[in-house]
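*Asks:* When you get a sec, could you give me coordinates for this:
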Amino acid sequence: MNDTAQFLALALMLLLPLSALIARRPPLGQTVKFALAWIAVFAVGLLLVSQFDRLPSLRTLLYDQQVVGQETRIRMSEDGHFYADVSINGVERRMLIDSGATITALSQETARAAGIDTESAMFPVALDTANGVVEAKRGRAETVRVGSISTRDLGVVVSPAFGETDVLGMNFLSRLGSWRVERRSLILTPSNQE
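*Replies:* Predicted structure coming up:
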């Protein structure tokens, strides 16, 4: 939404309550108080919307991850994807869950923070991604935890081509007892064997 459209929307939102006040013809002092209250409400709302990306607690309320019994439920984000709060070797990251990715893919920064050794890998691997073929190094995460689900010794690939993106792939999902989507929520159920 451009600035002009935002201004017009805000003006319309302010005009409606003001016109209701004027139609009732309350005393001027009361009208000014109501007008200032409405302006404050809309200003706070506008501030929250404009700073949405900087408010992780607000994002968590809207795109939360909950443990219900043994299941971990992750609500779909606005972009139609599922993002999980994941612990990799004790390092917390927000990761895209992608059933189209064969293997879990980590950014170099995440791999470094989690202490994942990629130097032992003799040769890089070529991966066919949505952005073409990229070269990556193999590594292993000792522990990966998502909500109530924990797994050990998970294979990962690391590449500068991934940028800052971390992806939880099918090699993680295949270790689950089950996973499914119901009413815009991804439901992960642990395996009894993990």
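*Asks:* alpha carbons only for contacts and neighbour counts from here, please
*Replies:* Noted.
*Asks:* name the element residue 137 belongs to?
*Replies:* Counting by DSSP states H and E, the element that carries residue 137 is strand 132-146.
*Asks:* just how off-centre is the helix or strand following that strand within its chain?
*Replies:* Towards the C-terminus, the helix or strand next in line after strand 132-146, according to DSSP H and E, is strand 149-158. Distance of strand 149-158 from its chain centroid, counting by CA atoms, centre = their mean, to the nearest Å, is 20 Å.
*Asks:* repeat for stretch 67-75
*Replies:* Relative to the centre of its chain, stretch 67-75 is centred 16 Å away, using CA atoms, centre = their mean.
*Asks:* Would you do the same for the sequence below? I want to compare the two.
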Amino acid sequence: MRAWMIAVILIVATAALIFLLNSAFPDALQNDDNQMQLFASLGWLVLLGSSVVLRLRSRPGSSLRALAAWVLIFLVLVWVYAYRVEAMAIGQRLLAVLVPGHGYTTVSANSDGTVSGKGEMRFAVNRDGHYQVNARVNGTYVTFLVDTGATDVVLTMLDAQRIGFDPDKLRFTQRAETANGVVRAAPVTLDEIALGAIVIGHLPASVNEAPMSQSLLGMRFLNQLKSWRVENQMLILQQ
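*Replies:* From the prediction side, this is the model:
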């Protein structure tokens, strides 16, 4: 009798759920695809409910514990889906703190439930108090040091080779004053430089002839943006 009572309760609960959902979304069941999905879901629910009833009859104690665990898992999954935008933002921010050069995109939910970026990137300060960014240059990832004191985007010779520039074809016709004196640089053009949601094409840059520890992302790139600022130890770039 207990098993039949549980089965009746499950059927009534399912019918009540369908009624509530249909009241909240009156047009949802007008779509044939939605109706097919509903019937398929009901079939799975009946199958699972039957197995639960049979198991409750044989081992009620362990079955109730397993049922409670599955209900808890289901509720957690529903919560994650409902707050997926916030969860994604928290996860991206944690990754940005652990790997400062990674950065993360500010995300928002569209009216149709999908997630989109705003063309904004945020980078956490590194241990040295500087800001590094991992950018995709002509399809190759390069780690830049953001330098507001640098006029150009300056590549090390090694990064220039990785991107695809032939050192033998570079013409070092520029002169630049650095802390180590005057150095020569070769002008180049980057087909595309992308930082997550931010993409800029045909950007002039230069390859430094002297050894450098890291490529520099200077004002020529920052001036292409709508805005950039430092706030709460975060570098915020917006296109």
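*Asks:* tilt between the strand holding residue 137 of the first structure and strand 149-158?
*Replies:* Taking axes from the mean of the first three to the mean of the last three CA atoms, to 10 degrees, strand 132-146 of the first structure and strand 149-158 form an angle of 160 degrees between their directions.
*Asks:* packing partners for strand 132-146 of the first structure?
*Replies:* Of the remaining helices and strands, those touching strand 132-146 of the first structure by 3 or more CA pairs under 8 Å, 6 or more residues apart in numbering; DSSP states H and E are strand 82-88, strand 125-129, strand 149-158.
*Asks:* one more time with 10 Å, if that's ok
*Replies:* Of the remaining helices and strands, those touching strand 132-146 of the first structure by 3 or more CA pairs under 10 Å, 6 or more residues apart in numbering; DSSP states H and E are strand 71-75, strand 82-88, strand 91-97, strand 104-106, helix 108-113, strand 125-129, strand 149-158.
*Asks:* who wins for proximity to residue 143 of the first structure among these?
*Replies:* strand 149-158 (4.5 Å; CA to CA).
*Asks:* Please identify the buried residues of the closest one?
*Replies:* Neighbour-count burial for strand 149-158 of the first structure flags 149-151, 154, 156-158 (criterion: 16 or more other CA atoms under 10 Å).
*Asks:* and those as CSV, adding distance to residue 185 of the first structure?
*Replies:* Formatted as CSV, the entries for these read as follows, by distance: CA to CA, whole Å:
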residue, distance to residue 185 of the first structure
149, 16
150, 20
151, 22
154, 24
156, 25
157, 27
158, 28
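*Asks:* Can you tell me which of those residues is nearest residue 20 of the first structure?
*Replies:* Residue 20 of the first structure lies nearest to residue 149 out of the buried residues of strand 149-158 of the first structure, by CA to CA, at 53.4 Å.
*Asks:* picking up where we left off before, including distance to residue 14 of the first structure, could the helices and strands packed on strand 132-146 of the first structure go into CSV?
*Replies:* As requested, these are arranged in CSV below (distance: least, CA to CA, whole Å):
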stretch, distance to residue 14 of the first structure
strand 71-75, 33
strand 82-88, 36
strand 91-97, 38
strand 104-106, 47
helix 108-113, 46
strand 125-129, 48
strand 149-158, 48
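*Asks:* Deepest-packed of those, please.
*Replies:* Mean neighbours per residue, mean count of other CA atoms under 10 Å, is largest over these for strand 104-106, with a mean of 25.
*Asks:* In the second structure, point out the residues matching it.
*Replies:* The alignment of strand 104-106 of the first structure onto the second structure (TM-score structural alignment) covers residues 153-155.
*Asks:* Not counting that stretch itself, show me its contacts.
*Replies:* Residues external to stretch 153-155 of the second structure that are found in contact with it (CA atoms under 10 Å, 6 or more residues apart in numbering): 142, 144-147, 160-161, 163, 185-190, 203-209, 212, 214-222.
*Asks:* and the closest residue to residue 80 of the second structure other than its chain neighbours, which of the three is it?
*Replies:* In space, residue 80 of the second structure comes closest to residue 87 once its chain neighbours are excluded; the distance is 7.2 Å by CA to CA, 6 or more residues apart in numbering. The assignment at residue 87 of the second structure comes out as helix when based on DSSP: H, G, I helix; E, B strand; the rest coil.
*Asks:* Residue in the first structure paired with residue 98 of the second structure?
*Replies:* In the superposition onto the first structure, residue 98 of the second structure corresponds to residue 61 when matched by TM-score structural alignment.
*Asks:* Its match looks like it's in a helix, true?
*Replies:* Yes: using three-state DSSP, the assignment for residue 61 of the first structure is a helix.
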